[in-house]
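Asks: dropping the sequence and predicted coords here.
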Amino acid sequence: MRKSPDNNPLTTLQIINQQCNAFEDAWQSTGQPNLQSFIPNNLSKPHQNRLLQNLIELDIDYRNLIHQPSTPQTYLDQFPHLDPDWIKNLLNQSNSEPTTHPNILAPGANIGEYRIESLIGKGGMGIVYKATHKHMNRPVALKILSPHLFDSTAEKRFEREVKTAAALNHPNLAQAFDAGRHRLTPFLISEYVPGQNLHDHITQHGQLSIKQTINIILQTANALHHAHQKQIIHRDIKPSNLMLTDDNQIKILDLGLATTLNIQSDLTLSTAMLGTVDYMAPEQAENPSAASVQSDIYSLGCCLHFLLTAQPCYPGNSAISKLLAHQKSPVPSLKSIRNDVSDPLNDVFQKMIAKKPADRYHSMDQVMTAIQESQSISSDISKKPIRKLTQPITILTSIIMLILITIYWLVSIYQSGEKITGNHETSYIFDTNSTSKQKLRSTDNKSFVPTPSTSKKPELLLNENAIQNLSRMAKEQYEIHGLIWAQVMPGQFVMGDDRIVNARPTSQVTLTHPYLMTTTEITVAQFRKFVKATGYTTQAEQQTGWGYVNGAWRRGPYSWRKMGDIQITDQLPAINISWNDANAYCDWLNSLSNNKLVYRLPTEAEWEYACRAGEQSENLNRQINDSQSWYAVNSGGRVHEVATKNANALGLYDMRGNESEWVLDFYGPYTPTTEEFTIINPTGPKSGSARVQRGGNFNDGIQNIDPAARRGANPNEPTRGAFRVIATLQPISE
């Protein structure tokens, strides 16, 4: 005879865990929920009592946190069958708990360098507070073990969470800053993310548009792909763990359930159901330790459904009915609820939540590709026509302008007293501290011919000889202040990439002035020269930076001088550099010059134009990536010396991969343009809280080292950042 669900011990634990989670969610969103409403009628009396005991323990904790302690009568009035002595003992234990377990904290309490401000929430593994770093006055999220979980097993699992969080660095993952112990209690410090989680957002505002949903799902998938590449699965992807910031960026919260795929841990999860039933893959519900990459894909598919419909894939009145629906019911169709969902998008969704893991996508990278392709198919997007200048320039005028700009540019460099060290056949470096002559590294890439700043086709503007001359000048290199620079001629290009969520929409961009760009990221030796001359101390040295220790990147006492197990050499890029540090270096260069050149970080447009060197994203194939870039496929998870891969057509090294590079612009969405306009010398938003990093790094996949790929980062944080400098005749004001 088949057992009823209530006779199955694992199912009972699942129901109790699910109801406790729902009860905590209600406490955090509405406050003081009704206990009785969380006890299902289909549970047997013994199991109802067991659940009630768990709920009362949680209720007491939450009442203490808001300074509204319970009395025995609080519960005996509702449940007269309870043992009064049991309730009294529980309350007495709770009243002594703040002394025994200092992780139940009131506003104003201190943990090390952090001051507690308010309670954010309480989850299965710990309590989360908003706190402030007392010396830096920086808001952070502080997570500490829950009192009722304070045992050796939970402590080990929490320590594993700390190590997991430290291994991840992605703009869509809440970043871990610090970890430690306070009176034997472990805590984790991570990025404080203001905003609203998607569960609350949908509950208040209703379903999202397809465009908004795709944006959110792609951001989330991108972050999870990064985690999966680190052999980490999240296990608890759900709308309440996806925070929507004010600038529409997604941050994934709560890595408390994450586990490392290639480690057979002795910390079994079979005694508790981790995750939320509405978003849990069937195999994970049946056996929590069986969760995999495909389980995260299933959960993200369920989130996709919720964002578009404001309801779960399988609505039900009880946890057991939902669990059975995830296992047995037909896969739902988005089109049955929303007629504006395309067939291709519906197909992607249904494959994401297929019953069997083998029938789903194999990776988040495949999910992102499928979603992007579904949008291209459904929209039937054709290639955009080249946008015209607001005031078309005649062919003759364009030639004259280009020649005059180039002459003025070259004359200015000659007048500066800084010698041109290249010739038309082969470029050379002349080291001012040496009499030797070192030949520059050659490249087999085709030469870059800048597209002149006009709406006309290039071949109509310049003859073959003129194009060859421009190409030759574009490859000319110079030595200024001990740095090697490549020359970038003005021109026009398509900026952005419609396949990348935060690089949309594409725009026709015109750069009207030439500039010099350092051929590599600023190296350790070059940065050391600046520090020696000025006595400058980087923000990482004042706070914390990133180091590579025991095969993983960790936050700690690291800087450009010291990066854990990585041997510091002169030719490594200087990393652990904040945006402010990079600008201080530029200010120093400007203080050395008595000429007309202005040294600064490149704008996003200047950086992308130089990175592309005449190529569009779709032409940057795997072969080019491997020959020019250190990235996830070939880097071994660590940074490499500069110029150890081939240069692009402009002679620029490591533009893509190795280490992310700071640029001048504030981070924000691209401004849409009409077909009739081009953007001239764009400088990005006028204000913001984050600055842009470009180029991706050694841990990124192909999509994230695309010339259009971009991420926002705190300008006061090193985020392992590097930088290169440009020199121009044109100062820029923000």
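Replies: Received it, and whenever you're ready, just let me know what you need. Residues are numbered from 1 along each chain as shown.
Asks: when you work out contacts or count neighbours from here on, use the C-alpha atoms and nothing else.
Replies: OK.
Asks: now L334: how far from D278?
Replies: 16 Å (C-alpha to C-alpha, to the nearest Å).
Asks: P315: how many residues sit nearby?
Replies: By other C-alpha atoms under 10 Å, the residues close to P315 number 12.
Asks: you'd agree L267 is in a helix?
Replies: No. Checked against DSSP: H, G, I helix; E, B strand; the rest coil, L267 lies outside a helix; its state is coil.
Asks: so what's D278 up against?
Replies: By C-alpha atoms under 8 Å, 6 or more residues apart in numbering, D278 lies in contact with 302, 312-314, 322-323.
Asks: which one (most neighbours) among these?
Replies: Among the contacts of D278, the one with the most neighbours (other C-alpha under 10 Å) is C302, at 26 neighbours.
Asks: checking that one next. Helix, strand or coil?
Replies: Strictly by three-state DSSP, C302 counts as helix.
Asks: and it, how close does it get to A272?
Replies: Distance of C302 to A272, given as C-alpha to C-alpha: 22 Å.
Asks: one more structure, for comparison:
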Amino acid sequence: MSDHPTLASHRSGQAIAGAKFHDPMSGVVQDANATLDDSWTGRTLGEYELGKKLGEGGNGEVFAARHRWLDRLVAIKFLKPTSLENDDLNERFRRESQMAAKLIHPHVVRATDGGMVGKLLFLVTDYVNGPDLGQLVQRNGPLRVNDACEIVLQASDALAFVASKNTVHRDVKPSNLMLDDDGCVKLLDLGLARSLDHGHTMTATGQVMGTIDYMAPEQAVDPRRVDCRADIYSLGCTLYFLLAGKSPYYTDDLGTLAAKLLATIESDPVPLHRLRRTVPRSLANFVMQMMDKDPGRRPQDYSHIRETLANFSIGSDLRALLGQQQQSSTTQTFKGASPLTRLSDAFDDGVRVFAYWLAENCGFIAADPVSRAGQRKTYRISFQWLKFVLVFAALAGLFWYSGFHFEYIPADQSQFP
């Protein structure tokens, strides 16, 4: 097998610099104090030969690797050495490894190995040869409607399986969804997943868990008390990102985490149809429903999402999407609406606002009470207008019954004393 581009051309066979690791055959365990960087490329960890670093997060780093005995590519996630003294992070990493090993599904990245070498924790998963959704949009710009819906439909299948195991992912976002070279969506990173089967939790009171741009409001308030509807919110934000080319709360006015967190809880994002008018209005409304602040107004399960998105994903071709090159025309299309489009949107919004105002003042609809800041105004059918009809009918009947009438007398026939 020829070297994969992610693997080093040299094969030193050295142990990782600065550390001596556990040899399964000798039973020797010594401290691991190495710095995780590209100098690890070409070194070995047991049967694994490390390639280049693929990425890193707050507490973990991921390397490509090759299993020398099986001659198979894998990805290895290490807990950063700086996090080793944090018992909560160690336990969370162990729990992630155990969860990943139990979740066997075509759209979930499979865990194949893991453990501790010296003091270094690691998790081995299948290698996904493809971009994550963030990289895909960065390269191609906003996706076609049918491709975006097909991607989220597949992701919803993965999350439905996760939910069937009484687990909430709690960190659904574009960078945690990858597209392999067969056009298959893969869900990864269960580091923040929480099992609903266990009463205990590792999240401290007041601690924010997740990624602000894609986090459900109730998760921002208390990440310990969420269910699958929090993941549905995050999936809606992901679909918004695929169609608009930016996250729901990505603006210059929300440059800080605190501002984004407040907006997540209290504000509504720009309606999707204003950013991209080629998105069908029914789909745009469904995306906004998935991102509703109130969990009770979102789709309550993934079957509803699958049923809705299936109609919009017809004609998708994810394999062709992987082969596309970035086209400036596509990117330019969605950089901003034209003046004519903005004028049309303003006219549409003005007509809608006036229609609601007129219907409310005439008693045909009534506004529901607003229970919290930032909540969208909703309406219900009202029969207040019947009062006006009944009053008018009563007055008309009274005039008729009393014999009251008007008599017109032309001016030329009038008689004056």
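Replies: Structure received. Only a predicted model underlies this, so the values are computations on that prediction, with no experimental measurement involved.
Asks: inside helices: which ones of the contacts of D278 of the first structure?
Replies: Judged by DSSP state H, helices contain the following of those: 302, 322-323.
Asks: in CSV: those, plus distance to Q375 of the first structure.
Replies: Listed next are these as CSV, based on distance: C-alpha to C-alpha, whole Å:
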residue, distance to Q375 of the first structure
C302, 19
K322, 31
L323, 31
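Asks: nearest to P344 of the first structure among the residues you listed?
Replies: C302 (16.8 Å; C-alpha to C-alpha).
Asks: tell me the counterpart of G199 of the second structure in the first structure.
Replies: Residue pairing (TM-score structural alignment): G199 of the second structure is matched to Q264 of the first structure.
Asks: check E218 of the second structure too.
Replies: Matched across to the first structure, E218 of the second structure falls on E283, judged by TM-score structural alignment.
Asks: just L239 of the second structure next, same as before
Replies: Under the alignment (TM-score structural alignment), L239 of the second structure maps onto L304 of the first structure.
Asks: my guess is its match contacts V348. True?
Replies: No. L304 of the first structure is beyond contact range of V348, at 10.4 Å (criterion: C-alpha atoms under 8 Å).
Asks: before we move on, back to that, which residues touch the match of E218 of the second structure?
Replies: By C-alpha under 8 Å, 6+ apart, E283 of the first structure lies in contact with 290-291, 295, 357.
Asks: neighbour-wise, which of those leads?
Replies: S295 leads these on contacts (other C-alpha under 10 Å) with 28 neighbours.
Asks: distance check, that residue against L516 of the first structure.
Replies: 49 Å.
Asks: over to L149 of the first structure?
Replies: 59 Å.
Asks: compare those two and say which is more crowded by neighbours.
Replies: L516 (23 against 13).
Asks: excluding chain neighbours, what is closest to the more buried one?
Replies: Distance criterion C-alpha to C-alpha, 6 or more residues apart in numbering; nearest residue to L516 of the first structure, sequence neighbours excluded, is Q487 at 4.5 Å.
Asks: kindly report the same for I87 of the first structure.
Replies: Leaving out its chain neighbours, the residue that sits closest to I87 of the first structure by C-alpha to C-alpha, 6+ apart is P72, at 5.9 Å.
Asks: and that neighbour, what's its match in the second structure?
Replies: Matched to the second structure by TM-score structural alignment, P72 of the first structure sits unpaired.
Asks: for the alignment partner in the first structure of P280 of the second structure, what are its contacts?
Replies: Using TM-score structural alignment as the criterion, P280 of the second structure maps onto S342 of the first structure. Applying C-alpha under 8 Å, 6+ apart to S342 of the first structure gives the contacts 335, 378.
Asks: go again using 10 Å as the cut-off
Replies: When the contact criterion is C-alpha atoms under 10 Å, 6 or more residues apart in numbering, the partners of S342 of the first structure are 210, 334-335, 374-375, 377-379.
Asks: coming back round to it: any idea which of the contacts of D278 of the first structure is closest to F527 of the first structure?
Replies: Nearest member of the contacts of D278 of the first structure to F527 of the first structure, counting by C-alpha to C-alpha, is C302, at 48.4 Å.
Asks: shouldn't that closest one be in contact with P239?
Replies: Yes. Contact criterion C-alpha atoms under 10 Å: C302 of the first structure and P239 qualify, at 9.3 Å.
Asks: so what sits against both of these two?
Replies: Shared contacts of C302 of the first structure and P239, defined by C-alpha under 10 Å, 6+ apart, comprise Y279.
Asks: helix, strand or coil for whatever residue of the first structure lines up with G55 of the second structure?
Replies: Counting by TM-score structural alignment, G55 of the second structure corresponds to G121 in the first structure. What three-state DSSP gives for G121 of the first structure is strand.
Asks: strands along the stretch 151-300 of the second structure, start to end?
Replies: Assignment of strands within the stretch 151-300 of the second structure using DSSP state E, counting those that start in this stretch yields the ranges 167-168, 177-179, 185-187, 194-195.
Asks: which of the ones you listed is buried the deepest?
Replies: Comparing the strands of the stretch 151-300 of the second structure by mean neighbour count (mean count of other C-alpha atoms under 10 Å), strand 185-187 ranks first with a mean of 26.
Asks: can you check which part of the first structure it sits on?
Replies: Using TM-score structural alignment, strand 185-187 of the second structure pairs with 250-252 in the first structure.
Asks: can you redo the strands of the stretch 151-300 of the second structure as a markdown table with distance to P131 of the second structure?
Replies: Below are those laid out as a markdown table (distance: least, C-alpha to C-alpha, whole Å):
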| stretch | distance to P131 of the second structure |
| --- | --- |
| strand 167-168 | 24 |
| strand 177-179 | 6 |
| strand 185-187 | 10 |
| strand 194-195 | 26 |
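Asks: of these, which is nearest M290 of the second structure?
Replies: For the strands of the stretch 151-300 of the second structure, distance to M290 of the second structure was read as C-alpha to C-alpha. The smallest value, 16.2 Å, belongs to strand 167-168.
Asks: of the strands of the stretch 151-300 of the second structure, which is nearest S328 of the second structure?
Replies: Nearest of the strands of the stretch 151-300 of the second structure to S328 of the second structure, taken as C-alpha to C-alpha: strand 177-179 at 22.3 Å.
Asks: gap between the closest one and the chain center?
Replies: Offset of strand 177-179 of the second structure from its chain centre (C-alpha atoms, centre = their mean, to the nearest Å): 13 Å.
Asks: after superposition, how close is it to the first structure?
Replies: Superposed on the first structure, strand 177-179 of the second structure shows a mean distance to its aligned partners of 1.5 Å (mean C-alpha distance after the TM-score superposition for the first structure).
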